[in-house]
Structures are given as structure tokens and as C-alpha cells.
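Colleague: structure of the sequence below:
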Amino acid sequence: MVFADTWPGKFTHLDRALEPVAVGGTYVVDDLVEQPGWPQGHAEHVVSLLAALERRTDFRTMRLAWAGGLLMAVRTAAVRP
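Modeller: I've put the predicted structure just below:
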């Protein structure tokens, strides 16, 4: 399991963060629901991240409307087709 709770691995270096996740493993990110005090441009980074993860064919994603917003992605294929 990779829990990306910082910009690297979430908004930058996404492929590197996903690399060690084995088939059946999970990648988790939080802070996906807009909050007061987010820096300018942060919402756009979230939109881009969600789109990038949902386009992948080697992971299945599920968004969770809990706390600041979560996404769980489970690797379903060894290699990205």
C-alpha cells in the first residue's frame, strides 16, 4: 500500500509512487475535497490527478466522500496496457 499524503507521489512523481504497488495492492490519496485555505491552483491539481488515475487501465479507482475526500486505487494488472 502506498499512502500519498504529500505533493510528491500525488501531484508530482505519480508514476514513481504507483510503481511499487503490486497487483492487488492499494494506492490511497486524501485531501481531494476543496477546503478553505487551499493554495491557489490546488483545485486544478486535484482535478488533473483524479483524471490521470481514472484513465489508467492497470488500476481500479474508488472515491470516498469521507473527511477531506479520499481515493483508493487497486492495481489490477501488472503492467499498464
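Colleague: can we go C-alpha only for contacts and neighbour counts from here?
Modeller: Noted.
Colleague: and the residue nearest to Thr61 when sequence neighbours are not counted, helix, strand or coil?
Modeller: Leaving aside its chain neighbours, Thr61 sits nearest to Ala73 (4.2 Å; criterion: C-alpha to C-alpha, 6 or more residues apart in numbering). Assigned state for Ala73: strand (three-state reduction, DSSP: H, G, I helix; E, B strand; the rest coil).
Colleague: this one as well, want them side by side:
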Amino acid sequence: MQLLNKGGLYIVDDLLPQKDWPVEHGEEIKDFIDYLDTKIDLSIAKLNWSTGLIIVTKI
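Modeller: Below is the predicted model:
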């Protein structure tokens, strides 16, 4: 997240399980979300909408 400027947005989609995902991809997504949750300089909105979204901004 070093490349994200203060106030900048980082949007991630396709976070909910999909039929065509490789077996290990679900665990990789979980690890990625866990990583984002450790960052104290980010504000994170997780949206259970469509295929799953996360909107991140650096504070």
C-alpha cells in the first residue's frame, strides 16, 4: 500500500467465491483481506454486493 497516496482510492472486486476459481484462490483472497485489516493507515469498506468489493482509502 506504499504506492497509495493519502486520500487515494484502491478498489478491489471479485472477492466472493466463484465457480471458476482455482482451489487455492479463496485462501489467497482471505490472506489479502487479513493483510489489509492489519494496516492502521487505511480505512476499509467491505461490500457484500455482486461479486464482492473492497474500497480502501489511505488516511
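Colleague: could I get the TM-score for this pair?
Modeller: TM-score for the superposed chains, counting by TM-score structural alignment, normalised by the length of structure 2: 0.90, backed by 59 aligned residues with a C-alpha RMSD of 0.9 Å.
Colleague: circling back to that earlier point, aligned counterpart of the residue nearest to Thr61 of structure 1 in structure 2, please.
Modeller: In structure 2, the residue equivalent to Ala73 of structure 1 is Val56, according to TM-score structural alignment.
Colleague: how many residues are close by Lys58 of structure 2?
Modeller: Applying other C-alpha atoms under 10 Å, we find 18 residues neighbouring Lys58 of structure 2.
Colleague: and the counterpart of Glu44 of structure 1 in structure 2, how far is that from Asp41 of structure 2?
Modeller: Superposed on structure 2 with TM-score structural alignment, Glu44 of structure 1 falls opposite Glu27. Relative to Asp41 of structure 2, Glu27 of structure 2 is positioned 24 Å away (C-alpha to C-alpha, to the nearest Å).
Colleague: who's more crowded, the two?
Modeller: Neighbour count, other C-alpha under 10 Å: between Glu27 of structure 2 and Asp41, Asp41 has more, with 13 against 10.
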